[in-house]
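*Asks:* here's a sequence, model it:
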Amino acid sequence: MLGSLGHVPAIWARRAVHVKSTRRRRLATDVLNNTIWALENSKDLLTLTSIPGISIAVDVLLGVLRRVTRARSNADAVDALCREISKLITVIEDVRGQVETRLNRHKNGSKEQHDLMHSLARSSELRSRMEGLIRDLEELLAMAEPLGEGNLLVRVWRSRRDEESIGSIKEGMTNAVLRFQSAGQVSIQDLVIGALDRMEHVHEELRAEAERQQAYRDEQTMRALPSTDWAGFRSTSNVEKRIYLPGTREAVFKRLTEWAASDKPVCFLIGPAGMGKSTIASEFCRRHEEELGASFFFRRGDPTLGSTSQFFPTIADQLAQSHRELRPHIARAARQHLQNGRSQQMRYVVRDLIGEPLRILAANGRTPRIFVIVDGLDECNESASQPELVSECLRLLISCAIQYSAFLRLLITSRPDHTHIEDELLRDSPLNNMSTLLYLYDIEDREAVDRDITELIRTRICSTPIGQEWYSQDPSVVAKLTRRSQGLFAYARTAADFVSRSAGAAQMDHRLELLLTEGNRFGLGDLDQLYDMVLETSFPPPDVDPDTGEQLRLILAWIALCQDPDGISPREFEAIAGISVSISIPIINKLRSVVVFKRQETGDGVTTDELALSKFSSIHVTFRDYLVDRKRCGSGYHVDAEVMHARLATDCLNKMHRCLRVPGDNDDYAMWYWDAHVAQARPTPELVDLLREIFLTASDVQVRSNFFSNSHWCVRSPEVVQRLVLWVEAKIDRTLARAVQGCSIAAQPAEPTK
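*Replies:* Below you'll find the predicted structure:
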């Protein structure tokens, strides 16, 4: 009995080992079952990655696991195998996560998503990698086939062999995972990313190309609008207005800065002619250029910059250029707008091209502050002939600013002698609370103005070595000119240039004496008298012979009536008017106090040939106004606008009538502006005869005028044709008007780029 009791601990030990072994087998079975369950549940999700062969690989892997579950194997071996399988699943899951992240960048069901998934399915590198994995797994499946075969007794008897087989399968799984993970030193993740990157690159190129095509269509649409490139503050036509002297007009800019920071959307800056409003407006544009939406500088007498017809299309075009978030909305609106024609009433232009895009911008919540600057509203050509158009233009502008006051700011400059702004303030009383009204005379005291003018005169006189030396001998000359300027910046600038452009100190003294002389017929109070002085000093009537007088009269007519914002060059003037460069340049040089060349250098800076190609124009609009106003300009220099428009139109037509256009010459003044002169001309016999000769013989090929190889007016603008036809019908007769209309329809040459 005692002997039998001695065997109890051994029995308990064997039983404990048996229990422990059973528990580990159960644990191993649980691990296998959990692995199979996890793999089965993730199979559909993994298959969604579109990686070729992933479904087959998962099925083979499940087959291996199911074979292993039949074997009575060591739990450690099973656990080690499951860990290797988990590594493979982790790799596949990581790839799936990368694919899902890329797909989530795009809208569900989108073409981008479809193409990305398709790119994975078509990837030869991925297919090759997956085929290698499937081969490895199929070999492991073949190794697992004998596991757990036979009845329970046989499986128990073969458990040792099965355990070794599972170990071999585990080693094979380790190698399979390594090969799948990084065969050829390229990870499976890199392969997937590469395939996705290539497809996304294709999409980026397609998207970029689509954007380029859309941008081109938008650009063509915007070009179809009746807008101008000459209106903005950066335009070469506004060079003189940009000459701002740092440190001057501080009181004005202080008030403008206060307005810009306020919640009032509109500011009116009012001041008389010659007070530097345009320079202030230009400098304000420069200071706020990052927020500048559009700027329009009106110019009296200019058919483009002096009219409301192109004002709002130009504002819309500049808004589209300066604010990318507005461009697609404006371009789309322009396409729809143009379906109703290029020449529409202002209210429809504003509603379509400005109001609707601003509404969309406001609705999207993307509302950066936008400044719109309008300079010289009083210089609009319609101010006298059709004042209701200017009033409507102003009213529509203000309504936009008030409607979108959260982000739109409108600055308008004008002269006090035009009552459009005051009328609008009286008509719309709420506007008084939403606008700032600034009068230059109220902002700046005379002392501050004189300080600025003093600095302006001193700077311009001392801009040359001769002028600097002359000033150093008697600095009081600046104070004398400042007093005579009487607060007019235009006078100060013109007077300073009149003195500084003298040929030496003696002539500077003489010109200063003329400016300061009391009691003469010129007076010293306004700019007209200065212009009288410049002309009579340069061309004293007793010294002007008939030929020179005619040449001077024609040059003054071109200065006053030239339609090109940049002016006309002496060489082109020679081709049109027949006055040689050798004659015109000396005359123009004597007018340099009131005339500016685009290239200002003289002497070694610019040769005579270069100067002959440089365009010249009036230094200030007041000089052009002065020349065409008989009450302000003496009869010796007065330019009769209607008569001289007829002369200029006749010269332009004659040039085109007798000469074929040189191919590629798209900067021909006569070609671009003859019609503008005709529409403002008196129907002189010479002009009428020439128009008849050109248009009434247009259908006869034998005698057809060379004019039709030059002119592109009929393509440029339907408004030009209509204006010309109406003028011909009113001033000449209906027969010729019909001929002009017929030619505009029949002749459609390719439009050149100016």
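
*Asks:* rest of the way, CA atoms for contacts and neighbours
*Replies:* Will do.

*Asks:* and the strands in the stretch 451-600 of the chain, which stretches?
*Replies:* Ranges of strands in the stretch 451-600 of the chain, per DSSP state E, counting those that start in this stretch, are 595-597.

*Asks:* confirm that F296 sits in a helix.
*Replies:* No. Under DSSP: H, G, I helix; E, B strand; the rest coil, F296 falls outside any helix and is assigned strand.

*Asks:* hang on, isn't it packed against I373?
*Replies:* Yes. Between F296 and I373 there is a contact at 6.4 Å, judged by Cα atoms under 8 Å.

*Asks:* can you list contacts of the helix or strand hosting L691?
*Replies:* For L691, the element it lies in under DSSP states H and E is helix 685-695. Contacts of helix 685-695 with the rest of the structure, by Cα atoms under 8 Å, 6 or more residues apart in numbering, involve 646-647, 649-650, 653-654, 657, 704-705, 707, 732, 736, 739-740, 743.

*Asks:* again, but for stretch 374-388
*Replies:* Here stretch 374-388 makes contact (Cα under 8 Å, 6+ apart) with 277-278, 281, 295-302, 305-308, 389-390, 410-415, 418.

*Asks:* another one to check against the first:
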Amino acid sequence: DTRTELLREISDWAEDPHGKFIFWLNGVAGTGKSTISRTVARTFEGKGQLGASFFFKRGEGDRGNVSKFFTTIASQLAIKRPQVAPFIARTIGNDPTIVNKCSHEQFQKLIIQPLKEAPLHSSPLIVVIDALDECEQEQDVRSLIRILEQGKDVTSVQLRIFVTSRPELPIRLGFIKMSKETHHDVVLHEIQQGTIRRDLALYLHHELAMIRREHNLLGRTQLPSNWPGDETIQKLVEMAIPLFIFAATVCRFIADTTWNPKKTLAAVLEHQHEESNLEKTYLPILHQQIAGQTRKRTKDRLVAEFREIVGTIITLATPLSIMSIAELLRVPEDDVEIRLDSLHSVLSIPVDKEKPVRLLHLSFHDFLVDTEKVAGEFWVDEHEMHGKVAIKCLELMSQPDRLKQDMCMVQAPGTLREDIDNQTIGIALPPEVQYACQYWVHHLKKSKKPLPYQGAVQVFLEKHFLHWLEAMSLIERTAESVDAVRTLRSLFSTKSGKNSDLQSFLLDAESFLLKNWGIIEHAPLQTYISALTFAPERSVIRRQFHTQKPRWVRLQPKVQDWDAFLQTLEGHS
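*Replies:* Okay, here's the model as predicted:
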């Protein structure tokens, strides 16, 4: 076992009735924080002391923000401590909208009050929060740290919070502002080098022995029983310190049966004099993509394919499958599969092509987009890639028979969203189209230079704005469409290159949405019926889409402009 001293320290902290409320384990990328979190959660689960856990992960939908954090913790607490469940249920019964309230109110009413009122034993109850730095909004991080501190006042149970993160500035500031009596800090990469060396050596000995046994079972040229040898393992240890992600990635790379393990190991050792640990970790894997290629044209093509396919994967807001990636990029599935075949050491690539491809560690993303271009020819210009993905999303949604009126063919205009089954929606809007609908504006914003794309945006909106709203209703994201339109107004509001027609469209679109979002949210086809019919005469949307209103509507209201009392969407005012 590795990390034994640290795990013992965490266990002692949890058991100590006078221990500090929060244990903050921080360390640079790749030092093994998430592995420790999973071990800690399993250990406390085995002791019956785990109250709840939440593993943040950027680009994984609700796991990348705090929107579901407190409700997830409350739900798990109700399961782990049934005595708490009636009090949480009472809170929800008294106020069903609590799940949409601010974070502070959710924490107090769904977690703190039930814990105080429930008849609990004064034994350890641990909440594990992993990778706080992967919470995407800096303000959410600051707020969460501030809110969690309030849990120290719970006395009915020995509540403890275990947090891991990188030492990012917002997190450091959050803990600096907190009383030192409240939190205990351990910096993972500052643990004694001797301890780290020992743990890395143990891990590498174990993993490489497994690789040797499995390779020899395949009936290939046998690896000797002492392979790779203590000297080689010590070289790998020195390359790895203090990054466990190096050891884990290298072992996955060597284990890949596509390659000869001796040659793969030799390729890794060639990079032992690189400056950074991440270069030592990832450059051997990248160089393997073009190994043996002597023609410049072939190399350039392979690198371009890598940057398009892998660049897209690391840029996505939430993971997509091989099938969906191929559809989004409009390339054959085989091209995606072939390009990913030799990247199992850095990506989780399911056998089922309909399941999402995921990064094994965020540091691979960080390495590829580093502005110092440490990835060399494999460097991905992150802002440019966001712009390319935004255009791919617009092109996908604009394909014939993608977004159209009544795309689920329900026909009856009064049909409620809740009465349309998810299978029907999934057929009309496959995952990649749902992704495009939800995130095309996100990618435009992340491109940092949206003005070159305003023409494509205008063409899309003037043809598909109402179709997009129907789709957003079907995937239950209507509220997000309000934010998206406001974001577009902000992106294209600069005087240089300003498009007045697009600005007029977006201003009217915002009014259209604020007036009608509630109707559209519950009945998608009302986008074309009541929403369009009751738009003012001067409405840009009404004029643009007049052909889409029902033929049986003969007379429309003669209101000139949007009234001043538009509905205000909570959280969007």
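
*Asks:* how alike are these chains, TM-score-wise?
*Replies:* Overlay of the two chains. TM-score (TM-score structural alignment, normalised by the length of structure 2): 0.73; 471 aligned residues with a Cα RMSD of 3.3 Å.

*Asks:* still on that earlier bit, between the contacts of helix 685-695 of structure 1, which is nearest V99 of structure 1?
*Replies:* Closest approach to V99 of structure 1 among these (Cα to Cα): C743, at 65.5 Å.

*Asks:* what is the burial count for that closest one?
*Replies:* 18 (other Cα atoms under 10 Å).

*Asks:* nearest spatial neighbour of R81 of structure 2, skipping sequence neighbours?
*Replies:* Residue nearest to R81 of structure 2 in three dimensions, not counting chain neighbours: G51, with 7.3 Å by Cα to Cα, 6 or more residues apart in numbering.

*Asks:* helices of the stretch 401-550 of structure 2, start to end?
*Replies:* 422-428, 431-446, 454-474, 478-491, 500-522, 530-533, 540-544 (DSSP state H, counting those that start in this stretch).

*Asks:* ok, back up a step: list the buried residues for the helix holding L691 of structure 1?
*Replies:* Of all the residues in helix 685-695 of structure 1, those buried under the rule 16 or more other Cα atoms under 10 Å are 687-688, 690-692, 694-695.

*Asks:* turn these into TSV, columns for distance to I402 of structure 1.
*Replies:* Compiled in TSV, these are given as follows (distance: Cα to Cα, whole Å):
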residue	distance to I402 of structure 1
L687	49
V688	50
L690	52
L691	49
R692	52
I694	52
F695	50
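
*Asks:* of these, just say which sits nearest to I568 of structure 1.
*Replies:* Proximity of the buried residues of helix 685-695 of structure 1 to I568 of structure 1 (Cα to Cα) peaks at L687, which lies at 21.5 Å.

*Asks:* where's that closest one relative to K731 of structure 1, distance?
*Replies:* Distance of L687 of structure 1 to K731 of structure 1, given as Cα to Cα, to the nearest Å: 11 Å.

*Asks:* filter the contacts of stretch 374-388 of structure 1 down to just the ones in strands.
*Replies:* Of the contacts of stretch 374-388 of structure 1, the ones assigned to strands by DSSP state E are 295-297, 410-414.

*Asks:* list only buried entries from those residues.
*Replies:* For these, a neighbour count by 16+ other Cα under 10 Å gives the buried set as 295-297, 410-414.

*Asks:* JSON lines for the residues you listed, including distance to S159 of structure 1?
*Replies:* Listed next are these as JSON lines, based on distance: Cα to Cα, whole Å:
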{"residue": "S295", "distance to S159 of structure 1": "92"}
{"residue": "F296", "distance to S159 of structure 1": "95"}
{"residue": "F297", "distance to S159 of structure 1": "98"}
{"residue": "L410", "distance to S159 of structure 1": "92"}
{"residue": "L411", "distance to S159 of structure 1": "95"}
{"residue": "I412", "distance to S159 of structure 1": "98"}
{"residue": "T413", "distance to S159 of structure 1": "101"}
{"residue": "S414", "distance to S159 of structure 1": "104"}
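
*Asks:* looking at structure 2, which helix is longest?
*Replies:* When structure 2 is parsed with DSSP state H, its longest helix is helix 193-217.

*Asks:* neighbouring contacts of that one?
*Replies:* The contact list for helix 193-217 of structure 2 (Cα under 8 Å, 6+ apart) reads 1-3, 222-223, 225, 227-228, 233-234, 237-238, 240-242, 244, 247, 251, 254-255, 257.
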